[in-house]
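Colleague: I'd like to go over a predicted model; first the sequence, then the structure.
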Amino acid sequence: MSNRQDKPGAQEHLDPEALASPKVEPLRKPRKCPSCGKPSERKTYPFCSKRCADVDLNRWFTESYAIPAAEPGDGFEGQE
């Protein structure tokens, strides 16, 4: 079975400067944890820890956070 590197032009698309640089740039800018302000972690993004994620979830469950909504009227609007 032939190796991919054996084929002519197999490495023409590789940039030597990119290969020499061991640093990989992140896809998104680092963000702070919305609960405590520490840097967020990849595993628990956008939070810094499972604890902060759980604190945020508890705030939703206890209705500390709420999405405002208009209360529906007694009848249908637009009907006379």
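Modeller: Good, I have the coordinates. As the structure is a prediction and not an experimental result, all values here were calculated from the model.
Colleague: Please count neighbours and contacts with C-alpha atoms only from this point.
Modeller: Fine.
Colleague: Could you count how many residues lie near residue 49?
Modeller: Neighbours of residue 49 under the rule other Cα atoms under 10 Å: 19.
Colleague: Comparison target below:
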Amino acid sequence: MSCPVCEKAADPAYRPFCSRRCADIDLGRWLTGGYAIPSDAPEDAEEAEPSRDRDTDDG
């Protein structure tokens, strides 16, 4: 098995990673939203749209 971050051989102590460093890199990607599953569901698209500022006057 190889490390999903750097492709080196996995270390049993940090499985599936090769080191604590790669495990921390992966955790950081999860916490910052670096991993996402694409979706075509309409309700997901609505959540992703930026909200309009209600305090601005358009006219």
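Modeller: Thanks, I have it. All values derive from a computational prediction rather than experimental measurement.
Colleague: With both chains overlaid, what TM-score comes out?
Modeller: Once superposed, chain against chain, the TM-score is 0.63 (TM-score structural alignment, normalised by the length of structure 2); 44 aligned residues with a Cα RMSD of 2.0 Å.
Colleague: report the longest helix in structure 2, please.
Modeller: helix 20-31 (DSSP state H).
Colleague: now the very next helix or strand once past that one, how far from the centre of its chain.
Modeller: Remark: after helix 20-31 of structure 2, the chain's next helix or strand is helix 42-48, criterion DSSP states H and E. Averaging C-alpha positions (Cα atoms, centre = their mean, to the nearest Å) puts helix 42-48 of structure 2 18 Å from its chain's average.
Colleague: for stretch 3-13 of structure 2, same thing?
Modeller: The answer for stretch 3-13 of structure 2 is 19 Å, by Cα atoms, centre = their mean.
Colleague: Kindly report the same for stretch 31-46 of structure 2.
Modeller: 10 Å.
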